[in-house]
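A.B. asks: Any chance you can model this:
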Amino acid sequence: MRIAIVTDAWEPQVNGVVRTLQSVRAVLERQGHEVMVVSPDRFYSVPCPTYPEIRLAMVRTATVGGLLADFQPQAIHLATEGPLCIAARRWSLRRGYPFTTAYHTQFPDYVSARSGVPAEWIWRYIRWFHAPARAVLASTPSIRQTLVAHGLEQVRHWGRGVDLAAFHPGVAPHPELAGLAGPIQLYVGRIAVEKNLEAFLECAHSGSKVVVGDGPARAALAAKYPEVCFMGPRFGDELARFYAGADVFVFPSRTDTFGLVMIEALACGTPVAAYPVTGPIDIVTPEAGALAETLDEAIATALTRDRAACAAFGRQFTWEASAAQFLGALVPIGGVNRAAA
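C.D. replies: Below is the predicted model of the structure:
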């Protein structure tokens, strides 16, 4: 099948949306599907206000439509709610072509956190964007409930996976963690206001706090919390060694739809401490970690979990299963996807 994926989030960004699309595309291509990604790097773009790492493509509908027409896709997926996908949405609707969309991030909460605009105002836009989609792909049951509550009922499940070749309990701890006072409490991800990272950095639990990642808030937080080890971005095998060397993985976000980093940590045998909110509430079982309204309580409880049980739980998440769910939700142009029926 020729599959067109249109996304406003792509390299060099490092986030869950990009990693999900890259991983699923790789599986689909190994299976013989032809996948074209229409992304901002193909066009002139400008920095997103308040988030310059994200580039917004300045593009006409006809330009995006020309790429799609030349590719002659058999299915179209719009991954984000930005200008590229708006152009592809308009082009598809004009031709009566079906498409699927995905709800990757709590966009209303992100915008509200950064701008002060009420989240419900942004939900009006979210409803408008996703309403014509044949299916809206969501990663967890709680996100499905959120979308249905806001009037989007055509929701299909699309889970996430782990590169089990890189993330597994046999990984050796990273040497940069040697000598740190235990327990080692680790955060991996974007360092930005919507990730609620200060809730973790303010925790009173004894031991060492380690932050792996980058983002617009890194310099300010590093200056405010000099006792915290900010390690910068790490990837692949090196990242796995940070997970393996941590005693607990702390996920302070209240606005994520899933949280790939949680299942990567679990696959390495590291228990998760988080709030009982969308994302963690669908992933973290009592065997895999702990959820509590205070992170100190969650950390203390998660530290008692069995690492072998965490690793066994993390192995359940594969990109092959994720790609199968994505493929089954697609609606071919001019036909019906029997796998989705």
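A.B. asks: going forward, measure contacts between C-alpha atoms and count neighbours the same way
C.D. replies: OK.
A.B. asks: Okay, helices next: where are they in the stretch 201-341 of the chain?
C.D. replies: Applying DSSP state H, counting those that start in this stretch to the stretch 201-341 of the chain gives helices spanning 218-224, 236-245, 260-267, 280-283, 295-302, 307-314, 319-329.
A.B. asks: Which stretches in the chain count as strands?
C.D. replies: 2-6, 34-38, 45-48, 51-57, 75-78, 100-102, 135-138, 155-157, 184-188, 208-212, 229-232, 248-251, 272-274, 289-291 (DSSP state E).
A.B. asks: Quick check: which of the helices of the stretch 201-341 of the chain is nearest to residue 34?
C.D. replies: helix 319-329 (12.2 Å; Cα to Cα).
A.B. asks: contacting residues for residue 110?
C.D. replies: 194, 255 (Cα atoms under 8 Å, 6 or more residues apart in numbering).
A.B. asks: swap in residue 37?
C.D. replies: With the criterion set at Cα under 8 Å, 6+ apart, residue 37 makes contact with 4-7.
A.B. asks: Between the helices of the stretch 201-341 of the chain, which one is closest to residue 102.
C.D. replies: Across these, closest to residue 102 is helix 319-329 (Cα to Cα), at 9.9 Å.
A.B. asks: same for the closest one, what does it pack against?
C.D. replies: In this structure, helix 319-329 makes packing contacts with helix 16-30, strand 135-138, judged by 3 or more Cα pairs under 8 Å, 6 or more residues apart in numbering; DSSP states H and E.
A.B. asks: structure for this one too, so we can compare:
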Amino acid sequence: MIRRIADLHPPLARSLRILIATDAWRPQVNGVVRTLGRVTHELEAQGHQVEVVGPDRFRTLPCPTYPEIRLALLPGRRVARTIENFKPDCIHISTEGPIGRAARAWCLKHGHAFTTAYHTKFPEYVRARCAVPLAWSYAVVRRFHAPSTSVMVATDSIASELLAHGFTNIRRWSRGVDTELFRPRDDKDFLNLPRPIHLYVGRVAIEKNIEAFLELDLPGSKLVVGDGPQLPELKKRHPGAFFAGEKHGEELARHYAAADIFVFPSRTDTFGLVLLEALASGLPVAAYPVPGPLDVINGSGVGALHENLKSAIEAARDIDPGLCRAHALEFSWAASARQFLGNLAA
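C.D. replies: Reported below is the predicted structural model:
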């Protein structure tokens, strides 16, 4: 009998053995990796045993158009062996790549319940690169998630979109932010750039729509923090912008805190952890009214959403940084981990 952890009465008191299969893992730098890393840390702090099966365990090949992302080469046997040796109570499949597919195949063969997550708007990403019809890509992704007991999504907007595309068994799994690391700071002169400083943080890739930001005529400076396949092209096309490269930890937090406005031009993110990091740092957000920003920002007064990105930026300039910080304090990784745990199947 398949049971969700949240439905057990009384709740399980014992430690659970949780296996997470993911094609996105360290040393990759993205929201999926940060989410899994923080939730794993929280689960282990609660006494659970977590085994993460990522591409670092396999021979890999570079992902087409994303050479920084390595895809496991024929991971089936090792994934199966790892599952059988670990003997998990719960299996969570985080991504639809080779490792995720290998874990899914093992679960289906052995009748083991599993959960999945929809971290990435994969059909939209494929269309941005290859012009594949959305209906085709959604059919493939929907088939992958169909046997899952719970398809975890970060926001209500994404849940509604997936329901419209025929997905079922959708459950919420929100995100958190480290409000001790990402916080307002006094050393704004750390960035010696003309103000106001408009900041983008994230992967520098075509699906992030960064050029919509860089093309704008704005006072002050445009600062891009991150790395990715589109970085050389954008540097060449926008010599007036500043590109700081990839930053982590304290250095990343200082960049947030020293900026004035956070600009989020993506139309395809399912959440956008960077939104919370910016808000925790006291930065108002300017973005399009799309899933992610709509769920994190809409109605809170901590950002401006508009189909004209420049109009959103202009409106965001008048927002109180203290309000942004207070909104971010409502999100915690401990709560995210509890929600994740409750969605798992045992």
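A.B. asks: could I get the strands of the first structure as JSON lines with distance to residue 223 of the first structure?
C.D. replies: Converted to JSON lines, the strands of the first structure look like this (distance: least, Cα to Cα, whole Å):
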{"stretch": "strand 2-6", "distance to residue 223 of the first structure": "38"}
{"stretch": "strand 34-38", "distance to residue 223 of the first structure": "38"}
{"stretch": "strand 45-48", "distance to residue 223 of the first structure": "25"}
{"stretch": "strand 51-57", "distance to residue 223 of the first structure": "20"}
{"stretch": "strand 75-78", "distance to residue 223 of the first structure": "39"}
{"stretch": "strand 100-102", "distance to residue 223 of the first structure": "37"}
{"stretch": "strand 135-138", "distance to residue 223 of the first structure": "37"}
{"stretch": "strand 155-157", "distance to residue 223 of the first structure": "41"}
{"stretch": "strand 184-188", "distance to residue 223 of the first structure": "17"}
{"stretch": "strand 208-212", "distance to residue 223 of the first structure": "13"}
{"stretch": "strand 229-232", "distance to residue 223 of the first structure": "10"}
{"stretch": "strand 248-251", "distance to residue 223 of the first structure": "21"}
{"stretch": "strand 272-274", "distance to residue 223 of the first structure": "25"}
{"stretch": "strand 289-291", "distance to residue 223 of the first structure": "29"}
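A.B. asks: Could you say which of these is packed most deeply?
C.D. replies: Among these, ranked by average contacts under mean count of other Cα atoms under 10 Å, first place goes to strand 272-274 (a mean of 31).
A.B. asks: what's the matching range in the second structure for that strand?
C.D. replies: Using TM-score structural alignment, strand 272-274 of the first structure corresponds to residues 285-287 of the second structure.
A.B. asks: what's the mean gap between the matching stretch and the aligned bit of the first structure?
C.D. replies: Per the superposition on the first structure, stretch 285-287 of the second structure and its aligned residues are separated by 0.2 Å on average (mean Cα distance after the TM-score superposition for the first structure).
A.B. asks: Residue 220 of the second structure matches what in the first structure?
C.D. replies: In the first structure, residue 220 of the second structure lands on residue 207 (TM-score structural alignment).
A.B. asks: How much space separates residue 232 of the second structure from residue 238 of the second structure?
C.D. replies: 10 Å (Cα to Cα, to the nearest Å).
A.B. asks: let me fix that: residue 295 of the second structure
C.D. replies: 31 Å.
A.B. asks: Those two: who's more crowded?
C.D. replies: residue 295 (18 against 14; other Cα atoms under 10 Å).
A.B. asks: Confirm for me that the more buried one is in contact with residue 158.
C.D. replies: No. At 9.2 Å, residue 295 of the second structure does not count as touching residue 158 under the criterion of Cα atoms under 8 Å.
A.B. asks: Quick one: map residue 138 of the second structure onto the first structure.
C.D. replies: Going residue by residue (TM-score structural alignment), residue 138 of the second structure aligns to residue 123.
A.B. asks: OK, contacts around that match?
C.D. replies: 108, 150.
A.B. asks: mind redoing it with 10 Å?
C.D. replies: 106-109, 129, 147, 150-151 (Cα atoms under 10 Å, 6 or more residues apart in numbering).
A.B. asks: That concludes my questions; thank you for your assistance.
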